[in-house]
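> need coordinates for the below:
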Amino acid sequence: MIHNILKDRPTKLFIAMAAFFVANALIAECIGGKIFSLEKVFGVQPANFTIFGQSGLSFNLTCGVLLWPLEFIMTDIVNEYYGPRAVRRISYTAVILIAYAFIMFYLAISIPPADFWIGSGATDGVPDMRNAFNVVFGQGMWIIFGSLAAFLISQVVDVTVFHKIKKYTGEKKIWLRATGSTLISQLIDSFIVLFIAFKIGKGWSWQLVLAICLVNYTYKFAMAILLTPLIYLAQKRIEKYVGKETAIQMKRAAMATPGAGADNIVAAG
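Below is the predicted model:
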């Protein structure tokens, strides 16, 4: 039986997408501690604009936003071919493994370091490796909790909006349900993570939280539009891999009932 499962192309595709989804989410969390200037990436000076009375704002973004748009694209692809239950399954898996990773990070931080290791980076400009390690891997608990909560809630919203739009569009206008669901879920994701991590955790003012939320969402909005062609590219590759007839069966199973998609992975093959 196990050999038949591993030979089944829809099943192998789901495993590959689930693995990429989880790895991408974990990497995004790990690199999220670095803030970069989007304007400087394009060789221009920071914008320094004002929103909600907050001046001096510019597109300073966490490096995590480089990968999160791919998560929502993957969500829409999995939703299209495997259904909501499959999306929930990989989302819960991602959250559990991210939480596990941070527990291991904090365990590693708490372990007493070897004396020689602390100063081993001095020649590279890092006089205290212990502090450097702690700063890189020791993200605040409010930030971790906010990020995970925002991720789970936004995934649920994305799945719900995606299927509501698909009920009206059918198989047509995949760009509308994919981009539409992403735009709504990204707005919720941006607000929740900032609210938990910085309004509750740091005591930021509502004006500052909303201003930064709008800046972050503007970037995510633009990326959602720009990455829309990837949905069509992925659709073509999937149909070529599993076969057009199988792809149609997978889509029908995904839309049949809220839980049918994940349970019919093998049956569709």
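
> drop to CA atoms for contacts and neighbour counts, all remaining ones
OK.

> any idea where the strands of this protein begin and end?
Along the chain, counting by DSSP state E, strands occupy 35-37, 49-51, 54-57, 60-62.

> those strands: which one's closest to L97?
strand 60-62 (20.9 Å; C-alpha to C-alpha).

> ok, residues contacting the closest one?
Contact with strand 60-62 is made by I31, G32, G33, K34, I35, F36, S37, L38, N216, as judged by C-alpha atoms under 8 Å, 6 or more residues apart in numbering.

> rewinding a little: format the strands of the chain as TSV; extra columns: distance to F151.
As requested, the strands of the chain are exported to TSV (distance: least, C-alpha to C-alpha, whole Å):
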stretch	distance to F151
strand 35-37	19
strand 49-51	26
strand 54-57	25
strand 60-62	15
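
> out of these, which is closest to F133?
strand 35-37 (17.1 Å).

> elements contacting that closest one?
Contacts defined by 3 or more C-alpha pairs under 8 Å, 6 or more residues apart in numbering; DSSP states H and E place strand 35-37 against strand 60-62.

> ok, A18 - contacts?
So A18 contacts I90 (C-alpha under 8 Å, 6+ apart).

> follow-up on the earlier one: save the strands of the chain as JSON lines, and put in distance to A254 and mean neighbour count too.
Below are these laid out as JSON lines (distance: least, C-alpha to C-alpha, whole Å; neighbours: other C-alpha atoms under 10 Å):
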{"stretch": "strand 35-37", "distance to A254": "38", "mean neighbour count": "15"}
{"stretch": "strand 49-51", "distance to A254": "42", "mean neighbour count": "13"}
{"stretch": "strand 54-57", "distance to A254": "43", "mean neighbour count": "13"}
{"stretch": "strand 60-62", "distance to A254": "34", "mean neighbour count": "17"}
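
> run this one through as well so I can compare:
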Amino acid sequence: MEDSNKPPLPGKSGHPAPVHVAFAQVARGYYTPIVVLFTATLLISNICATKGVQFFSGSSVSLGPLEVLPITTDAAFFLFPLAYVLGDVLSEVYGFRATRHAVFYGFTALLVMVLCFAVAIHLPPAVFYENQEAFRSVIGTTPQLVAAGLAGYVVGQLLNSATLVLIKERTREKYLWARLIGSTVVGELADTLIFCSIAATAIGIDSWSQFVNYVIIGFLWKTLVEVLMLPITYQVIGLLKKHEPTYAPRETTPLRS
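Okay, the predicted model is just below:
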């Protein structure tokens, strides 16, 4: 046991060095803020995704079983692709292991969010509170949607990260565009298929043509966003590689780094 009466060590001037309270140091670098943004994007997206949206609802265009118009998707379509852009940044700069940790942080945050929503819904409303049913309908995520979101998210993000680092092992620092697009195609396809297969009926999709439309449009849109974001993603990755002092070749295989 440390002796609390032990005198402080002398400072450079010969006088006792001041002793203050103890604190742990926060790890430096950009990993933490990126993970925070990554997790926030997932939380917000999963709330928005409970709403089904439709564009060109007055039109009807089909190609065989595929319903081209109207376009049916969910209200997270504009935000969720950002999670994959951030996942690519994490994978490219920090590796699969660090990205896997970020995915599990997000998974835990989603579970906590769902549990807190369930508790809040079942708490007795005040006599003057008139929005209980509206509150329930907005944040009362069904088990079906929870399962869809969690399954699609975990499988899609892990496949996205694993694909990127395996391609990087072959291409090294070249062909970044191939890693970013290739990993997104694999991850987004798995994510979209799993999520849509589980969640389709919960958001009002009740026909095969709508389901196919939902999957294809969702996948193409998310992949298109990745392509459009390439110039920004390139800049962010370049800056991180330049300013992260520990960015260097690893001695372990990419899936263990």
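
> leaving out sequence neighbours, find the closest residue to L66 of structure 2.
S209 (5.2 Å; C-alpha to C-alpha, 6 or more residues apart in numbering).

> quick one, what contacts the one you found?
Counting by C-alpha under 8 Å, 6+ apart, S209 of structure 2 makes contact with P65, L66, E67.

> any idea how far the closest residue to the first one other than its chain neighbours is from G187 of structure 2?
Think P65 of structure 2. Using C-alpha to C-alpha, 6+ apart and skipping residues adjacent in sequence, the residue nearest P65 of structure 2 is S209, 5.4 Å away. S209 of structure 2 sits 23 Å away from G187 of structure 2, going by C-alpha to C-alpha, to the nearest Å.

> what about the residue nearest to K12 of structure 1 when sequence neighbours are not counted, how many neighbours?
Nearest residue to K12 of structure 1 in three dimensions, chain neighbours excluded: L6, at 6.3 Å (C-alpha to C-alpha, 6+ apart). L6 of structure 1 has 13 neighbouring residues, counting by other C-alpha atoms under 10 Å.

> cool, G58 of structure 2 as well?
8.

> can you check Y30 of structure 2 too?
13.

> now G218 of structure 2
24.

> what does it correspond to in structure 1?
Correspondence of G218 of structure 2 to structure 1, assessed by TM-score structural alignment: N216.

> could you double-check that its match sits in contact with D189?
No. Between N216 of structure 1 and D189 no contact is recorded; they are 10.1 Å apart, counting by C-alpha atoms under 8 Å.

> check contacts around I44 of structure 2.
Neighbouring residues of I44 of structure 2 by C-alpha under 8 Å, 6+ apart: there are none.

> how about it, what's its partner in structure 1?
When structure 1 is aligned by TM-score structural alignment, the residue opposite I44 of structure 2 is I27.

> distance-wise, check that match relative to L210 of structure 1.
I27 of structure 1 is 26 Å from L210 of structure 1, by C-alpha to C-alpha.

> same question, E80 of structure 1
Applying C-alpha to C-alpha, the value for E80 of structure 1 to L210 of structure 1 is 32 Å.

> who has more neighbours, these two?
Between E80 of structure 1 and L210, counted using other C-alpha under 10 Å, E80 has the larger neighbour count: 28 against 19.

> would you mind getting the average deviation of stretch 178-196 of structure 2 from structure 1?
By mean C-alpha distance after the TM-score superposition for structure 1, the fitted stretch 178-196 of structure 2 averages 1.0 Å away from its aligned residues in structure 1.

> in that stretch, what's buried?
Going by neighbour count (16 or more other C-alpha atoms under 10 Å), the buried part of stretch 178-196 of structure 2 is 179-196.

> could you do stretch 102-120 of structure 2 as well?
Within stretch 102-120 of structure 2, the residues that count as buried by 16+ other C-alpha under 10 Å are A102, V103, G106, F107, A109, L110, M113, V114, F117, A118.

> trace I15 of structure 1 over to structure 2, please.
Using TM-score structural alignment, I15 of structure 1 pairs with T32 in structure 2.

> what's the match for R237 of structure 1 in structure 2?
Using TM-score structural alignment, R237 of structure 1 pairs with L239 in structure 2.

> which positions within stretch 215-226 of structure 1 qualify as buried?
Buried residues in stretch 215-226 of structure 1, defined by neighbour count with 16+ other C-alpha under 10 Å: V215, N216, Y217, K220, F221, M223, A224.

> tell me which of these fall in helices.
Judged by DSSP state H, the buried residues of stretch 215-226 of structure 1 include V215, N216, Y217, K220, F221, M223, A224 as members of helices.

> what's the closest of those residues to G259 of structure 1?
A224 (26.7 Å).

> in the stretch 51-200 of structure 2, which spans are helices?
80-122, 132-139, 143-171, 176-199 (DSSP state H, counting those that start in this stretch).

> centre of the chain versus the longest one, how much separation?
On the basis of C-alpha atoms, centre = their mean, to the nearest Å, the separation between the geometric centre of helix 80-122 of structure 2 and that of its chain is 5 Å.

> over to the second one?
Between the mean C-alpha location of helix 132-139 of structure 2 and the chain-wide mean there is a distance of 25 Å, by C-alpha atoms, centre = their mean.

> and stretch 31-45 of structure 1, by the same measure?
The answer for stretch 31-45 of structure 1 is 19 Å, by C-alpha atoms, centre = their mean.
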